[in-house]
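1. any chance you can model this:
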Amino acid sequence: METIHVVAATNDDYALHLAVMLNSLLENKFSENPIQIYILDGGNLSVDSKAKLEKSLQRFDVKPQFILVDASLYSGCLINRYYSMEMYFRLSIPDLLDHGIQKALYLDCDLIIEEDITILWNNNIDDYVVGAVFDPNELRREQLSIPKEYGYFNSGVLLININKWTENDILEKVKQFISDHPSALKYPDQDALNVILHDKWLRLEDKWNVRANRLNKTDIILAIIHFTGKTKPWNGKPPGKSAYLKYLDNTQW
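-> Next comes the predicted model:
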């Protein structure tokens, strides 16, 4: 039975929210597929946070693997109060996982998973570099000169084809684009990924990445709630906050 490889990146500021996300994921996983969780750490994740993350997952008999990332690889990338260094670590996933792993699922920390992640994992991306959910941001697509037929995607949920990512040298291409076009980027890694992968991504069902601010405007059966934007369930009252609080109770924070 195929192992599901889930990857996230965090620091001390987001460790709690990662624990909430992973609890929601594991609480709603009903398949018998083994799961391995990898947590990317650029040196800003304390021993205490790591211990709390491990204890938060113990009841599922899942032990996360912490992987230290060389943060200097992203020294030239835009980093500020909204864009942390850890945001870029997803770009290195194929280089960080063991050889032989062919697919990985990257997840942002500010998500709540409400459906069995195995269903998402089982999408066939053999002919694509990534699977992602369409983002109806026509302005960004136009500003980045992406042809309309390809659209624009949100990078908070990425099903990654490891081999194709490596073959296409995506890490270096994205870093180069970020370096060459700093003034053109609003969402640095996401914009760059959309340009580089504009004709190499599979559109996943919308339910796998639904922005919280759209919860009251859609009739989509939710699979993943994504708390995009500045208003989060830990600093405000966005739609979907009750789901976050439900899983928060099961963490070590």
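2. going by C-alpha atoms from here, please, whenever you check contacts or count neighbours.
-> Will do.
3. what's the closest non-adjacent residue to residue 233?
-> Nearest residue to residue 233, sequence neighbours excluded (CA to CA, 6 or more residues apart in numbering): residue 241, at 4.9 Å.
4. residue 23 now?
-> Nearest non-adjacent residue to residue 23, counting by CA to CA, 6+ apart: residue 247, 6.2 Å away.
5. identify all contacting residues around the helix or strand encompassing the one you found.
-> According to DSSP states H and E, residue 247 maps onto helix 241-248. Here helix 241-248 makes contact (CA atoms under 8 Å, 6 or more residues apart in numbering) with 19-21, 23-24, 112, 232-233.
6. and which of those is nearest residue 223?
-> Using CA to CA, the shortest approach to residue 223 within those belongs to residue 112, at 8.3 Å.
7. another for comparison:
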Amino acid sequence: MIPNKHIHINDKNAEHLDANKKKKIINIAFACDNKYARYTGAVICSILKNLSSDKICHFYILSTSISQENKDRFLKLKRFKQCEVFFIKPDESFVQIFKDIKLQEHVKIETFYKFSLPLILPKLDRILFLDSDIVVLEDISPLYESTLEDFCFAAVEDANQRLKIPFGYPDEYIYFNSGVILFNIKQIKNSTYMDRIKTKVKENFDKYKVSDQDMFNDCFYDKIKKLSYKYNLHHTRYGFFNPMNTNDYFASLNKPVIWHFTGPIKPWHTSKDLVYADRFINNLKFYERFADEIYYKILDNDRIISTHSDSFLPYKNKHSGKDFVLLASGPSAKIHTKIDNAIYVGVNKSLLHSIKLDYLFVQDFRAFKNFEEEIFSYECEKFFGICEAVKEFKIPLEYALKSRAKIYYQDTSLTGIPSKFAFDLSKERIGCFENVVFAALQFILYAGAKRIFLVGCDCSNEPYFYAKDDKSDLNPQRIINNYKKFKNFVQFYYPDVEVLSINPVGLKGIFDEY
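-> The predicted model follows:
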């Protein structure tokens, strides 16, 4: 048994566990050194982006050498989405069991740490181990919840079944890939786990050409349950692969959950001819910018954090996977017909449209001119933006109270300081970008939108849909440029969200049309 003194866990762990009892825990482990830490961070981001809202991940990072800087970067991911990150320092004597095994050039000794998981974390029933050269494309929960029966592990058939030949085990057993392994710790505790490993490694270490994977199959070929190809799809780079289950294989090709970049060429080397390499690189850039706080900056202003937590936290991923319509007041809104089952978010006087709004955003006091009672009495959830930089734009707090509206603070783009789109609305000022539609769009993303339809978002000085003599005095080209910035923000932070425009003037060619 590996002593608990080697488990290094971040602070206040007990409090976090108590707070998260309402969500089902998904335990996931990685093994990495400092060089691979950034790639592990990219994989974690791909998991969190796709995770079901009723689940919470506990990530276990296995390493004897990871720096405090990299630990801090991993911990920042807790700001991105609720999760826990634990750091485990395995006993270095554990890898001595494998010291005589020849490693492939692109394989690190840390990969053997995965086999210490049942010894280090015996109180868990199961844990999912993942390599750092994968990208997660769908919710990982069904994989974690796979039925394990009496098997000690679950894994995916490897593309190269010829690798099992040196070990001479019966033909009815297949050879598995070790990049994705679901450990049935509860069952492993009832087996002679370490005895098997020590005996087989001593007998066959010189036969292991694929390092830990050969060892895994040699020791446990009869203890592994086969999973669907979709949970570790790497087979397309092997032209000779002949799947045992062709129906599952082709279904998995159409919708993989995990894509595995096996072999020495990784997406951080080149994206040429590597399927889904762009998705991995997108998550890598996301992780590095997020962890380094280039885009993401937590405010020290307690008043703003307190206000925004109250205003926005209840809506984080509340409508995950839903369609949203951003209904603005441009003339093209006049011809819009309702999209069934979509959530409607309006701005300013778009409440005059015949379609009932679910949410309303107002952030310029001039929008209240001769219109107070309509806004006060309208029945929907309301958000009022407070612009502290320009006095004549600031909505009085008593107006928010009378409207039963939540408030938020804008940034100061109107004073010449560039706006930034907010990623965590509960802690950041909302990016102004000279138009309330961008505040509404930041909220829509935060609330979990799958598709966003832009309606009435005309970049022109034509009269609004509700009046002949009321029109915008904003610079259309500047607003168009801000929509381009918004598109870049979505592509970087929310690559799976689709933005579609419906007839808005000036946006042609920026977003796909519906």
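8. please state their TM-score.
-> Once the chains are laid over each other, their TM-score by TM-score structural alignment, normalised by the length of the first structure reads 0.91; 251 aligned residues with a CA RMSD of 2.1 Å.
9. distance of the counterpart of the residue nearest to residue 233 of the first structure in the second structure relative to residue 289 of the second structure?
-> Aligned by TM-score structural alignment, residue 241 of the first structure pairs with residue 277 of the second structure. According to CA to CA, to the nearest Å, residue 277 of the second structure and residue 289 of the second structure sit 18 Å apart.
10. quick one: which of those two has more around it?
-> Using other CA atoms under 10 Å as the criterion, residue 277 of the second structure and residue 289 rank with residue 277 on top: 22 against 13.
11. how near is residue 454 of the second structure to residue 478 of the second structure?
-> Computed with CA to CA, the distance linking residue 454 of the second structure and residue 478 of the second structure is 17 Å.
12. what stretch of the second structure does the lengthiest helix in the first structure fall on?
-> For the first structure, the helix that runs over the most residues, judged by DSSP state H, is helix 15-27. The alignment of helix 15-27 of the first structure onto the second structure (TM-score structural alignment) covers residues 37-49.
13. what's the mean distance for the matching stretch versus the first structure?
-> Stretch 37-49 of the second structure, aligned to the first structure and superposed, deviates on average by 0.4 Å (mean CA distance after the TM-score superposition for the first structure).
14. buried residues, the helix holding residue 247 of the first structure. List them.
-> 241, 243-244, 247-248 (16 or more other CA atoms under 10 Å).
15. what do you get for stretch 109-127 of the first structure?
-> In terms of neighbour count (16+ other CA under 10 Å), stretch 109-127 of the first structure has its buried residues at 109-118, 120-121, 125-126.
16. check the residues you listed and tell me the two furthest apart.
-> Maximum distance among these (CA to CA): 27.7 Å, for 110 and 126.
17. show the subsequent helix or strand relative to the longest helix of the first structure.
-> strand 35-41.
18. any idea which helix or strand comes after that next one?
-> helix 47-57.
19. in the second structure, what stretch matches the very next helix or strand once past that following helix?
-> Next along the chain after helix 47-57 of the first structure, taking DSSP H and E as the criterion, comes strand 65-68. Alignment of strand 65-68 of the first structure against the second structure: residues 86-89, by TM-score structural alignment.
20. distance from that stretch to the middle of the chain?
-> Remark: stretch 86-89 of the second structure is offset 22 Å from the chain centroid, using CA atoms, centre = their mean, to the nearest Å.
21. buried sites along it?
-> Buried residues in stretch 86-89 of the second structure (16+ other CA under 10 Å): 86-89.
22. so which pair among the residues you listed is furthest apart in space?
-> 86 and 89 (10.0 Å).
23. list residues touching both of the two?
-> By CA under 8 Å, 6+ apart, residue 86 of the second structure and residue 89 have these common neighbours: residue 8.
24. how many neighbours does the residue nearest to residue 2 of the first structure when sequence neighbours are not counted have?
-> Once flanking residues are discounted, residue 2 of the first structure sits nearest to residue 33: 6.0 Å by CA to CA, 6+ apart. When neighbours are counted by other CA under 10 Å, residue 33 of the first structure registers 12.
25. please name the residues that touch residue 33 of the first structure.
-> Neighbouring residues of residue 33 of the first structure by CA under 8 Å, 6+ apart: 1-4, 118.
26. what's the spacing between residue 403 of the second structure and residue 124 of the second structure?
-> For residue 403 of the second structure relative to residue 124 of the second structure (CA to CA), the value is 49 Å.
27. those two: who's more crowded?
-> For residue 403 of the second structure and residue 124, the more surrounded residue by other CA under 10 Å is residue 403, and the numbers stand at 22 against 14.
28. was I right to think the more buried one contacts residue 381?
-> No: using CA atoms under 8 Å, residue 403 of the second structure is not in contact with residue 381, being 9.4 Å away.
29. the helices in the stretch 101-250 of the second structure, which residues?
-> Secondary structure of the stretch 101-250 of the second structure (DSSP state H, counting those that start in this stretch): helices at 117-120, 141-144, 185-188, 193-204, 211-220, 246-254.
30. residues in the first structure aligned with the first one?
-> Looking back up the chat, that one is helix 117-120 of the second structure. Against the first structure, helix 117-120 of the second structure falls on residues 93-96 (TM-score structural alignment).
31. so residue 239 of the first structure sits in a strand?
-> No: assigned with DSSP: H, G, I helix; E, B strand; the rest coil, residue 239 of the first structure falls outside any strand and is coil.
32. that older thread, more neighbours, residue 454 and residue 478 of the second structure?
-> A count of neighbours by other CA under 10 Å puts residue 454 above the other of residue 454 of the second structure and residue 478, at 25 against 13.
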